[in-house]
Structures are given as C-alpha cells and as structure tokens.
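Chemist: structure of the sequence below:
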Amino acid sequence: MTTTRSSAKYGFPGGRRLAAALLVSTVAGTALVACGADAQGAQPDQVAGKSAGETAGDAKITWGRCPALAKGQTRSPHLTCGTLKVPLDYQHPGGTEIDVAVSRLSTAKPGKRRGVLLLNPGGPALGGLDMPETMASTLPKTVLDRYDLIGFDPRGVEHSTPQSCGLDDPSVSGLFPYPAADGSITKNVALAKADARQCADTVGKNLRYYNTANTARDMDGIRQALGEKKISYWGQSYGTYLGAVYRSLFQDHTDRMILEGNVDPTKVWADQVADTWGKGMADRFPDAARVAAAQDSTLKLGTSVAQVTHTYLTLADRLDRTPAAIPGAAVSLDGALLRNMTYALLLHNDTLPVLAKFWKAADDLSHDSTTAADTAVLKEVFADTPTSPGIPADNQATMFMALTCGDAEWPHDVDGYATRTTADREKWPLTAGMPANIWACAFWNKPAEAAVKVVKGGPRNTLILQNRRDNATPWESGVGLHRTLGDGSVFVGVDNGGHYVYDEGSACADKATVGFLATGHLPDKDLYCTDVIQK
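Modeler: Model (predicted):
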C-alpha cells in the first residue's frame, strides 16, 4: 500500500534500508484464530462523533522534547512533541486509555496563521512524528506561514502505545506471500495461520481496536486538544484512506485536504491488493527497464524493455529455486526478496538507476560472479536501518496486519486463494501471484466494527494527487477514490512514475497543491499534468 517520502533516501519499513518505506504501498478470516472475541455489532456512525476530546474531557497536549531518535539521526529543535490520552475502544470511553504521540512545527508567522495541517505518511503503520520537518523542507513560505504542521504516530505505531506480536521475522516484507517456485501456496498458508495465531496469543483481543476508524477518531481528538474548529490534512498512500475515513466521520471538522498516492476506499483491503497491485507493477516496471536498457554496455541486462523484463523474470525464477547468499548480510537473496526490493526502489524516480545496478548485482550473485561494484550496490541496498529506542522490532509488521486485517474482513477459503493465485500468477508475472495469495487476514478474527463507508460529495475541499504509473497505489485506485468522493474532490493526474506527486517534477501539480493550501482555491476542473521534468 505505501511508503513514505522519507528524510532518509532509502528506508524499507520493517527492516532494511532501501528506496523509501514500503507501502504496500498499499497495501497491500474459516476457523478464526486471531485477536479476541467477536465484534459487538458497533457501526461506525454510532461512534462517528466521539473523539478523544469528547470522551476524555478537555484533553490538552503539553509540548516538550520529542522522543529519542536512532543513533546518528537529528531533528530540528523547533519541533516539539507531546502525548494525548485516547480511549482504546470508543464504544467504552471510560475504559482503557492509550497514548498518541503528537508533534508540532509552528508557523513563524502567527499573524498569517490559518490553522493546522495534520500529516500522515502512510504505510500502513508508519510513524509520523518527524513528517512536519520533512514536509517543511519542500513547502514554500506561502504554505508554511499559514499552518502549524502537525505530525503524529498513529495508535499502536512507534511512540503511540506500540504494539508487538513478537514475530520471528520483524519485516513488513516478510508478510508478503510469494508462492513457491512451482506456484504452491502450502507454505504461505502455514505462515499466514502462524502469524495470526501469534498475534492472538500475544496481543490478544485488544489489537482489534487498532483500526483506521479509531485512528480517525484519534485525529479528531488531536483537533480538539489543539483547540481547532477544523483541521487541514495531507495524507500519503495509506494516509489517503485514513483521510477519506476522517472526512466521512467528521466532515464538519475537515478544512483543506490533500490526498497523494491513493487507495480506493471501496476495495479495502483484500481487493486493493488483489485487483490493482499486479497491474501497478506492470505499468511502472518499464520505466526502470528503460534505465537498465540504456546501460546495456555495462549492465548486460538487455537492450530493450522486453529483453530486460525477460532477464528479470528469469532471475527471479532462478532465485526462487536457488537463493544466493549475500556477502556480509544475514539473509539470502531469493525471488521474494528480489521482488520486494524492486517494488521499493520503483517508488521514486531517482532510485531507478540504483535498481538497475541492483538487478545486475543480483544476476551476478546468482551466477557466483560478483564484482567489487556489485558488492558496493548490495551493501548500499541491504544496509541496516537504525531503529529508535523503545520501539519493538516487529512494530510496523504487527500494525500492518492489525490495520489491513482489522479494517475489513477478508475471504477465508484457502482453496479459493490457491485458484486465484494461479490465475494472477499467469496474468501478472512480475508479481508472481503474491497479491492474490493468502495473507494472515484469512485467519484473523472478525473486525471490531464494519468498515467506514466513505461519503460521496460534501464540501468541495479535497485535492487528489495521482501519478499515472504508481506501482504502490495504481492509477485506477486514485480514479476510484475520486469517483467515491464525487464533487467533493478534484483530481490531478500526472504523467509520471513513482508513488509521490508533489515536488517530483511537475510544476502543474505543485502549483495546484500550493495554491489550494495557501488560498483555498481548487482547480475549476480535473487536471492532467504532462510537464514532468525529472530531477
């Protein structure tokens, strides 16, 4: 489902340094074995108006120092942080409370201040405390003078009462169910069942309350704690779904909204993964293949998109059958890891040259003929990611499952997954059947509440930014979100690849974004921007 526009160039959520953080980018339960008792029948509209401020009194945030960073990382002294107490279960506001960590980068021009711009980097389950500083580096004064930039770690994530299932493999990428070389999903079924059971046995029933609907309610609690009548919002990737849910539950409190790299709210989450991911990869992959083909004299991967694609698919199949040890790393390179690294490095245009070199290094590695240049590329791609103190290693993986499995119920029929995986594997060879395969969600407990129905229409206050060749949340997902919101949104499509739109080379898209945030003016009609200049 998504990743983040990270301040670090490479960062693969859940573990190793790579190209931005992963989405799944999006994303992406017969015998239910995961997290707790059955839902109590609560519908979103029954608790839609209940936010932390209303259920926990006049909550305020005391601002001070932010949590410690990983070794070697720094942040601006102007960024301050605090925590807000919110109900674990909004149906029982007097019960257990959890912490939500919040950050603030205040405007330098209080006299021009319009309000707050709340930010979410997606994931699902990426922390957002440092997002204000990251976004401030890309935004002009016309926007920065108007808003306090507000970041937060969503409930259960990083510094917001972090959750952990104690998974043996703490990486998000380890959750992606690539079939065996022969197409079998037997091992995927066993792992999905084991992960669901592990979460049930460790975190238990409380994990079901760490869903998108409750995160949106937490956001409204932040709004009230800040003393704001409305909040503006910028969500990326998974954050677009979170924003659409907030807009539906709290329409009267929504000011200006930017949604970038979008999730179709009618497909959450099984269909978002199964219906779009294969095509998204097929649309985006040629951009990287052209980069590789242009360097055939040194990379030897092929002189055309077709030849490079053939080389890549042959390499992936070879690694599926015979993984290759990575010098200096604790893991071997198999087909699944090759595909996951490819997915992550496709998220940004400026990592495509690294991806082409990585393919060459992986091909040499599979033939036991690595060069010094190959070793340098592999070291760069697989360098360890520093972790912040106090955050469980599997926190993002745990919360990735909590959200993707807990927002909406998945199919439970194992045989159906096998059938769909075989068909998907044939139709979309680049993703090898993974999107249609079985996830832990097939064995997850019934969600705590029904998925929020995203409301059509409403105020004309939402700008949708979508790249034409986005491998994480494909073009069709952005179109689907726009269709769902209807006249309440304006669609800005861009003839570009990658997961992010703003500040990625289109003056047309940037002008629409900045103009909307600074003045409130939305384009009169949907736009398609073709003016991309690669950095």
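
Chemist: use CA for all of it now, contacts and neighbours both
Modeler: Fine.

Chemist: checking residue 103 next. Helix, strand or coil?
Modeler: Each residue gets one of three states, and residue 103 gets strand by DSSP: H, G, I helix; E, B strand; the rest coil.

Chemist: quick check: the gap between it and residue 81.
Modeler: To residue 81, residue 103 is 4 Å away according to C-alpha to C-alpha, to the nearest Å.

Chemist: of those two, which one has the most company?
Modeler: Remark: of residue 103 and residue 81, residue 103 carries more neighbours, 27 against 22, as counted by other C-alpha atoms under 10 Å.

Chemist: these two touch, right, the more buried one and residue 152?
Modeler: Yes. A contact is recorded between residue 103 and residue 152 when judged using C-alpha atoms under 8 Å, the distance being 5.9 Å.

Chemist: which residues are in contact with each of these two?
Modeler: residue 129 (C-alpha atoms under 8 Å, 6 or more residues apart in numbering).

Chemist: shared neighbours, residue 103 and residue 81?
Modeler: Taking C-alpha under 8 Å, 6+ apart as the criterion, residue 103 and residue 81 both touch 66, 129.

Chemist: I'd like the structure of this one too, to check against the first:
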Amino acid sequence: MKQITKSAALIAAASGVVFGIVTPLTAAATGTPAPLKWTKCAGEGLDPRQECATVSVPMNYADPGGPKIDIAVSRIPSEKPSARRGVLLLIAGGPGGDSLDDPSGKGQKLPQKVRDAYDLVGFAPRGNAPSTSVGCDAEPGDTARTKLLPWPAADGSIDENMATARRLSDACARNGGELVKHISTKNNARDIDRIRAALGERKLAAWGVSYGTYIGATYSEMFRHRTDRIVLDSNDHPDPVRAERAWLEAFEIGVEDNFPEFAKWASAPGNPHRLADTAAEVRPLFLRLAARLDREPLPWPGADPARLNGNVLRQAMLDSLYDPDDYPVLAKLMLAARKGEVPPAPPSPPESAVQNYTAVSAATICNDAAWPRSAAAYEKGVVESRAKHPLTAGMPRNAMVCAAWPWQPKEAPPRVTDRGPSNMLLVQNARDVATPLSGALKLREALGRRAVMVTVDATGHDSYLDNGNACGDAAVSRFLATGERPAEDLHCD
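Modeler: Sure thing, here's the model as predicted:
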C-alpha cells in the first residue's frame, strides 16, 4: 500500500460470483461505450500532450442500470504510432492514491521503446477526486496519520483506537453517501474493464504498484482474457480472507527488514545526520527516545498533531523507511528530539484531500473483507506484537476503522489463482517496509505458472525505475517492450 505522498500526506456484487469465481462483465454484455471526449487536463506541471476524459460506470455493478458515477482518465498517446501495441494502464498505490498525473510523471521515466509501444493511461479510482468523489467529513483529529494507522497508547491500551474507529465509521455512515458502500478492489477492477472498453482496446497492459498490485492481480483474475503484459511492482500479500489486514500486519516484518539499513546509514562516518557510532546502537536509541516522548511529548506548533510524542516518532520512522532518500527526515527529527527541540513542522496537504483520502482508504479496506468487531481480538494481537516487534509497538495488529464499519462486505475478497494466461512479471525489492518480500512470495506462489518474479537486492518501496537497480529495471523494460520475460525467477544483485 502506498501513501498519498512519501512524506506528508502519507496516507457491490456482480453477476456470477460463486466462491470467488467471477464471470466478468465485458463490453459485449454491457453495451458499446460512447467514444471518449478528450480535453486539456486541469492542473499545473503536466506534459502538454496529456489529455483527460471521463468514463461513466455503474455505482453498483449489481444494478448496472442504476445510478452512474464518473471515472477520470488521462493519457499521453504513443510517441511512435507505427510501433504502437496498445495501452499501458498505470495503477497507483493506496487505497486512496490515483495515477491521473502519472503519464506526465513516472510514465516519462519509461524507456523510449515502451513509450513508443503504448498509450500511457492513468485514472482516479472511484471515490477519488476528480472522479465522482466521497468524503466522510471526519473530525480533523481523526484523520491524522497516527490515527489512520492505529498506534496503541503508550501503555498498549487500544481503547482510544476503538473509539476512533466508531467515530470514523459513524462519520462515513452519516456523510459518505451511497457511493462509499460500493468502493472496493473488485469494483476498481470492474471500472478498469470499463476504461479498457471505452478506449476501444481488446486488451490492456498494466503497471501496478503497491496496492495497485492487488488491483492488477484482481483484474487479471476477473478479466483474464483482457490482459496483455502485466507488471506488478512492490507486491501485496494476496490473503483471500483477511485482505488488507495482511497488509497492516506486514509492517511488522517490513520494519524489521528495513530498520537495519537505516541504522547502517545513521551510523556511517561522515554522515551529517549521524546518530550513533555503530549501527547496533541506533535501534535501542530509537526505542529509548520513543519511550521518552511517550512520557514527555514536545509541543510542535503547526504540525498535525501539534505535539511530538512517541507514536508521532514511530510514524515518522515508518514513513521514512519507504525510501532511503527520506532517511534524513527521521534522523533530523531524532537529533532535534534528543535535545528537547522540534524541526519545522512538515507541510500538510489540503483538508479536502485528506478527507477524500481517508474516506476512499477506509471504504476500500473495510468493504473488501470483514474485520473482527471485538476489542479482545485486537488486544491479544497488540500484546503479542509489542513483545515481538517493539519498533512497531503493536500497531500492525490493532483495530482500524473497520472494527466498527457500519456495513458488511457485499462479496468475498479477491482470490488470486494460477488459472489464466502466463503474462505477468512481478518485481520486488528484498527490503520493502510496506510490501515486504515475504508477502510478495505468497503472491508469486498463488500465481504459479502465470508469473515470473524478479527479486531485486535493494531497499525501499517501489522498485521499477525508482528504488530498485539496473538489473531489475532492465528485466521489466524488456518485458514491457518485447514481451520477453526471464525464463525463470530471477535474483538481481
């Protein structure tokens, strides 16, 4: 799963559903969509070639003739029409992220042969502005990062987490409208197939990142015959029962995999933000500082929340481990806090964006799969997690908003299988805080012969063209441009 940004903002049943086997709705079954009307995209800093349109889709796929919602779509056409193969859909992380600007952004990092072969297409998933959007009008304090990821109290109590879950759920029931009930991974996949049909494409290729790998794998399961070359990058655990609960629990392993890399960096001679003389000293230093801030939080004017306590430090640690380039953010915070000071408050995203992200994220996670309602289930998990993984202090086993969500899931979570075309390439960093290698291996196992996996000896979230290495990047680029995959699973040192 991916944050809104790496720093601050981080943050319906269809016909034929039986035991996770889905009969997809295709263009033939739903009618031929009207041609898209492409216009200039709103926003600044976009490639002038990028254009935007909207695709109308059912709010509720169980009622295809009922109310419709709009899905915002963007594209930059192939740079060499004579070499054009089709469409490469860019699927963002989240839940709560969108790829609408990605054809102008990360898409331009793609090699020329890939940009020649495909129209680069982005979209804002259902609920995400500027698509038909949702918001729960939650209390501002309940949208803080340390509330959305459920850090227990300093003594391990989860009482406030359960109270937050009830307040957020009540706000979504009161203010979220009908659409909030129909935001889910399966409906995102159905929307993608409507986008494909509206583009006039028989098949589409895709590059999904983080939570986008879950959408990509789900689309490849529900609409197998509509898939071309599929790249899944920084891969979610495909647990078919617990869905995003497995993602939350993965932070235990992800932090343990990644913190040693931060410790080596933070103890390196010559580092202007050096925290200790040896890597072995950094972990206990962090734990002592977090415990001190639990007891004696520091005022932090302009920040959200407005004080630096132990959980704010832990959240900053988690956010910084997404990308080694962000290690200095955590180190500066620790250096200041050791002196009883705070750095300048980090910038905050607009409140409207936070509310939108909160609503989409909560709806997706809670509508995908049922979560326990009893506090006892979380209390037991938090105690075990705090003992085994003190860096994450019980957060990965704690109660999110789904513990009080007012609606039950409308259908079973996606189930990934080994049935379908062999046209998928997984790329995965060995050390990834949000989607650790252990979960990616479960997805690889579930896909069987359909996939080949490239494991990259690198640190950070987002591998391809970001935090990976040249070997991994070359393997993915070759696959997208030519269809050639490694003959077997590959390890890139």
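
Chemist: quick one: TM-score?
Modeler: Here the superposed chains carry a TM-score of 0.93, computed using TM-score structural alignment, normalised by the length of structure 2; 486 aligned residues with a C-alpha RMSD of 2.3 Å.

Chemist: and residue 51 of structure 2, what's its match in structure 1?
Modeler: Under the alignment by TM-score structural alignment, residue 51 of structure 2 pairs with residue 80 in structure 1.

Chemist: my bad, residue 173 of structure 2
Modeler: Residue 173 of structure 2 maps onto residue 200 in structure 1 when the alignment is built from TM-score structural alignment.

Chemist: its match: neighbour count?
Modeler: The criterion is other C-alpha under 10 Å. On that basis, residue 200 of structure 1 has 21 neighbouring residues.

Chemist: the particular helix or strand that has it in it: how far from the chain's middle?
Modeler: Using DSSP states H and E, the element containing residue 200 of structure 1 is helix 186-202. Centroid displacement of helix 186-202 of structure 1 relative to its chain, using C-alpha atoms, centre = their mean, to the nearest Å, is 22 Å.

Chemist: okay, buried residues for it please.
Modeler: Within helix 186-202 of structure 1, the residues that qualify as buried by neighbour count (16 or more other C-alpha atoms under 10 Å) are 188-189, 191-202.

Chemist: once aligned to structure 2, how far is it on average?
Modeler: After superposition onto structure 2, helix 186-202 of structure 1 lies on average 1.1 Å away from the residues it aligns with, using mean C-alpha distance after the TM-score superposition for structure 1.

Chemist: which part of structure 2 lines up with the helix or strand just after that helix?
Modeler: Toward the C-terminal end, the helix or strand that comes next after helix 186-202 of structure 1 (DSSP H and E) is helix 212-225. Under TM-score structural alignment, the match for helix 212-225 of structure 1 in structure 2 covers residues 185-198.

Chemist: how much does that stretch stray from structure 1?
Modeler: For stretch 185-198 of structure 2, the mean distance from the matching residues in structure 1 following superposition reads 0.5 Å, by mean C-alpha distance after the TM-score superposition for structure 1.

Chemist: helices of structure 2, start to end?
Modeler: Applying DSSP state H to structure 2 gives helices spanning 27-30, 112-117, 145-148, 159-175, 185-198, 211-222, 244-266, 282-295, 310-320, 327-338, 351-368, 375-388, 437-447, 470-482.

Chemist: switch these over to a markdown table; also include distance to residue 234 of structure 2.
Modeler: What follows is the helices of structure 2, written out as a markdown table (distance: least, C-alpha to C-alpha, whole Å):
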| stretch | distance to residue 234 of structure 2 |
| --- | --- |
| helix 27-30 | 31 |
| helix 112-117 | 20 |
| helix 145-148 | 21 |
| helix 159-175 | 28 |
| helix 185-198 | 17 |
| helix 211-222 | 7 |
| helix 244-266 | 12 |
| helix 282-295 | 25 |
| helix 310-320 | 16 |
| helix 327-338 | 19 |
| helix 351-368 | 18 |
| helix 375-388 | 24 |
| helix 437-447 | 7 |
| helix 470-482 | 12 |
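
Chemist: what's the closest of the ones you listed to residue 400 of structure 2?
Modeler: Put simply, out of the helices of structure 2 the one that sits nearest residue 400 of structure 2 is helix 159-175, at 6.0 Å, with distance taken as C-alpha to C-alpha.

Chemist: direction-wise, compare the closest one with helix 351-368 and give the angle.
Modeler: For helix 159-175 of structure 2 against helix 351-368, the angle between stretch directions is 100 degrees (axes from the mean of the first three to the mean of the last three C-alpha atoms, to 10 degrees).

Chemist: give me the nearest residue to residue 366 of structure 1, chain neighbours excluded.
Modeler: Spatial nearest neighbour of residue 366 of structure 1, chain neighbours left out: residue 324 (5.7 Å); criterion: C-alpha to C-alpha, 6 or more residues apart in numbering.

Chemist: and the one you found, what's its match in structure 2?
Modeler: Following TM-score structural alignment, the counterpart assigned to residue 324 of structure 1 within structure 2 is residue 298.

Chemist: surely its match touches residue 307?
Modeler: Yes. Taking contacts as C-alpha under 8 Å, residue 298 of structure 2 lies within contact range of residue 307: 5.4 Å.

Chemist: alignment lookup: residue 485 of structure 1 to structure 2.
Modeler: Under the alignment (TM-score structural alignment), residue 485 of structure 1 pairs with residue 447 of structure 2.

Chemist: ditto for residue 114 of structure 1
Modeler: Matched across to structure 2, residue 114 of structure 1 falls on residue 85, judged by TM-score structural alignment.

Chemist: repeat for residue 158 of structure 1
Modeler: Taking TM-score structural alignment, residue 158 of structure 1 has residue 129 as its aligned residue in structure 2.
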